[in-house]
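Chemist: 3D model of this:
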Amino acid sequence: MGLAYALPSSPTVMLIAMVAGCFMFVTVLQAHHTFNNLTDESSLYEFKREADPYGVLTTWNASVPLCDWRGITCDQKRERVVKLELQGLGLVGSFSPHIGNLSSLIALDLRNNIFVGKISEEIGRLSRLKKLYLGNNKITKIPANITGCSLLEILDLSSNNINNESLPLELTRLLYLQELYLFNNHFIGSIPPSFGNLSSLISLVLDDNALQGYIPAELGKLMKLERLLLNENNLSGRIPSSVYNISSLVFLFAIHNKLVGSIPPYVGNLVNLKYLVLSSNNMGGNIPAEIGQLQQLKWLDLSDNYFSGKIPLSLGNCSSLANIDLSKNKINGIIPA
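Modeler: Coordinates of the predicted model:
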């Protein structure tokens, strides 16, 4: 007599299938997370091999979990690297293309190292990147596909070796950009009018380059701008009237250029201005009485220009004023108390 075999009831079959399906889903999900984690880890090993000949990244080894490595911050699930912060460690060499594999990266800080040459094209793969600090290296070129970092809010390329390059128009497509630091390089040419499209910009720092031509009137569209620093260039012409309408401005610096023209009465619109420093230019005319409307003004330096006439009595209304330099002009009168 053969043995009878009873098949599981239909609900039992369905339950088994559901459990098996869930198990397979979890297994696939874990494999996906493991793959991403291993991608980050292997990419960072390659970065270390190329950039760390002196062995400062001692925690970057198989005995230490990836998320505990020096300079690494992972997401809350400890699955992906979201921050790589390795400033001032004496790292050297070319900008590693392997960084482009860190697809969840939101902050990259490699300031104060000795990275040389062009930023790798792979930087454009970091579509989630918001903060990029590469100041004080020996970088020579910005790739056009930096536009792939479309969420970028802070870009610091100050104090590098970017010589005889115009300010890249590609930067004007980074519409979330809030802080742009390009000082102490050797950018040439003029400031692109399309910089006025960076409507989120708070800081624009272009000091110590070889920029020339006029300051574009389009900068007056940057209604969130607080810091406009243009020192030590070869800029000419007048400061556009539109700039004096940026009521958010706190710092306006344009030392040692070839600027001409006068300070207009509508300088009084700059109600948040604390620093007005326009020394060593070819500006002239009378200092307008409206400058007395700048209640926040702490520092006024108009020295080494061609300003004339009397010091306006209204300057005494600037109750926060702590430093003033009007020397090397044709101004007469007493600075009001």
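Chemist: CA atoms for contacts and neighbours, from now on please.
Modeler: Will do.
Chemist: Three-state assignment for the closest residue to Leu294 other than its chain neighbours, please.
Modeler: Closest residue to Leu294 apart from its sequence neighbours, by C-alpha to C-alpha, 6 or more residues apart in numbering: Val271 at 5.4 Å. Secondary structure assignment for Val271 (DSSP: H, G, I helix; E, B strand; the rest coil): coil.
Chemist: quick one: contacts for Val271?
Modeler: Neighbour list for Val271: 247-248, 293-296 [criterion: C-alpha atoms under 8 Å, 6 or more residues apart in numbering].
Chemist: which of those sit farthest apart?
Modeler: Using C-alpha to C-alpha, the pair of these lying farthest apart is Ser248 and Gln293, separated by 14.7 Å.
Chemist: returning to what we had before: any idea which of the contacts of Val271 has the most stuff around it?
Modeler: The member of those that has the most neighbours, counting by other C-alpha atoms under 10 Å, is Leu294 with 23 neighbours.
Chemist: Surely it and Gly268 touch.
Modeler: Yes - applying C-alpha atoms under 8 Å, one finds Leu294 in contact with Gly268, separated by 6.2 Å.
Chemist: how about the helices of this protein, start to end?
Modeler: Here the chain has its helices, by DSSP state H, at 10-51.
Chemist: Second chain to compare with the first, below:
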Amino acid sequence: MGNVTRFILALMMAVLSPHFVVSFSIKTTTNIDTDQSALLALKACIVSDAQKILKTDWSAATSVCNWIGVTCGSRHQRVIALNLSSMLLTGTIPSQIGNLSFLTSLDLMNNSFYGFLPDQFTNLYRLKHIDLSWNNFYGEIPYSFPKLQYLSLRNNIFAGEIRSDMFEHLPRLQVLSLSLNKLSSEIPMGLFKCKELQVINFEYNRMMGGILPKEIGNLTMLRILRLGGNMFEGVIPYQIGYLLNLEELSICNTLLKGHIPPSISNLTRLTILDLSTNSLTGVIPRQIGNLLNLEELILYSNMLKGPLPSSISNLTRLTNFDLSHNSLSGII
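Modeler: Next comes the predicted model:
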């Protein structure tokens, strides 16, 4: 039995030792030098650095942890955050960006980066915060980030459909801002599986289809919902009243029709309600007076009619109030 045991142990060591060597090799070669090489590759892809920040500061002669825009973790001395926002940079993102394996935050907003995001971008599985807004990126929207909480791609050139299955890979998403792109899909049903969502902003794309399915009521943590400037159609679902944490509801400049649902009165935290430039009909529900925190009520350019409910006088915090271009009476 002893010989058999020794034989089995020897066999296991023979099988496992190559894997151990590979694993050890990966751990020893993936270090701060890897991060430095990735950032120098990014620097090499910058075709315009108007403020000469990277040109003068990002040097192999100094520690990458001291470079402008770079933050390293105190525990393992690896790059955990990259913030190059508003630095007047023009360029593309190299595939080596995927080697920043400890990165948790990436902020490139308000520059002139352009082109596709490389496939290796999805290697950054530790990312919690991505802000690529106000650039000229196009192609497929990045996803497959199991820890991601914040994704802002507003004001780029992303086009086509939003894949419904992408949200299966974003279970912790809290903020999704895709406004001012050229997206042309319907609202994907997969979106409503992201139960931690607090902000949705799809404003000013080319999106179409039904405005909101009843599943919108599942997103009970939602605080901001902006869908205006698209080609959405249909009616506001009753389930909108389930969003008790909602503070802003903006669905202006779309093809909405039907009545304003009385369930909107449940949204007592609402400060902004903008349903302007649609085809809403019927009366303004008297329950509107329950929205005591409302600061902006903007319903102009619809087909609303009838008397203004007296309960609207309860809204003492109103600072922006526009019901023009309807058929209402008794407007104050």
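Chemist: Looking for the alignment partner of Pro309 of the second structure in the first structure.
Modeler: Using TM-score structural alignment as the criterion, Pro309 of the second structure maps onto Pro288 of the first structure.
Chemist: can you check Phe116 of the second structure too?
Modeler: By TM-score structural alignment, Phe116 of the second structure lines up with Ser94 in the first structure.
Chemist: what's that match in contact with, if anything?
Modeler: Contacts of Ser94 of the first structure by C-alpha under 8 Å, 6+ apart are 51, 115-119.
Chemist: Gly135 of the first structure: which of the residues you listed is nearest?
Modeler: Closest to Gly135 of the first structure, out of all of those and judged by C-alpha to C-alpha, is Phe115, at 10.0 Å.
Chemist: I'd like the distance between Arg238 of the first structure and Ser104 of the first structure.
Modeler: Separation of Arg238 of the first structure from Ser104 of the first structure (C-alpha to C-alpha, to the nearest Å) stands at 45 Å.
Chemist: burial of Ser25 of the second structure, as a residue count?
Modeler: 11.
Chemist: likewise Arg126 of the second structure?
Modeler: Close neighbours of Arg126 of the second structure, defined as other C-alpha under 10 Å, add up to 18.
Chemist: One more: Met166 of the second structure?
Modeler: 17.
Chemist: residue in the first structure matching it?
Modeler: Using TM-score structural alignment, Met166 of the second structure lines up with Asn145 in the first structure.
Chemist: right, and its match touches Ser120 too?
Modeler: No - with contact defined as C-alpha under 8 Å, Asn145 of the first structure does not count as touching Ser120 (9.6 Å).
Chemist: Would you check how far apart the aligned residue in the second structure for Gly268 of the first structure and Ile272 of the second structure are?
Modeler: Superposed on the second structure with TM-score structural alignment, Gly268 of the first structure falls opposite Gly289. Applying C-alpha to C-alpha, the value for Gly289 of the second structure to Ile272 of the second structure is 14 Å.
Chemist: cool, Asn302 of the second structure as well?
Modeler: 17 Å.
Chemist: ok, now which ones touch Gln36 of the second structure?
Modeler: 60, 64 are the contacts of Gln36 of the second structure under C-alpha under 8 Å, 6+ apart.
Chemist: residue contacts, the nearest residue to Glu153 of the first structure once chain neighbours are set aside?
Modeler: Ranked by C-alpha to C-alpha, 6+ apart and with sequence neighbours excluded, the top spatial neighbour of Glu153 of the first structure is Leu177, at 4.0 Å. Leu177 of the first structure sits next to 151-155, 198, 200-201 when contact means C-alpha under 8 Å, 6+ apart.
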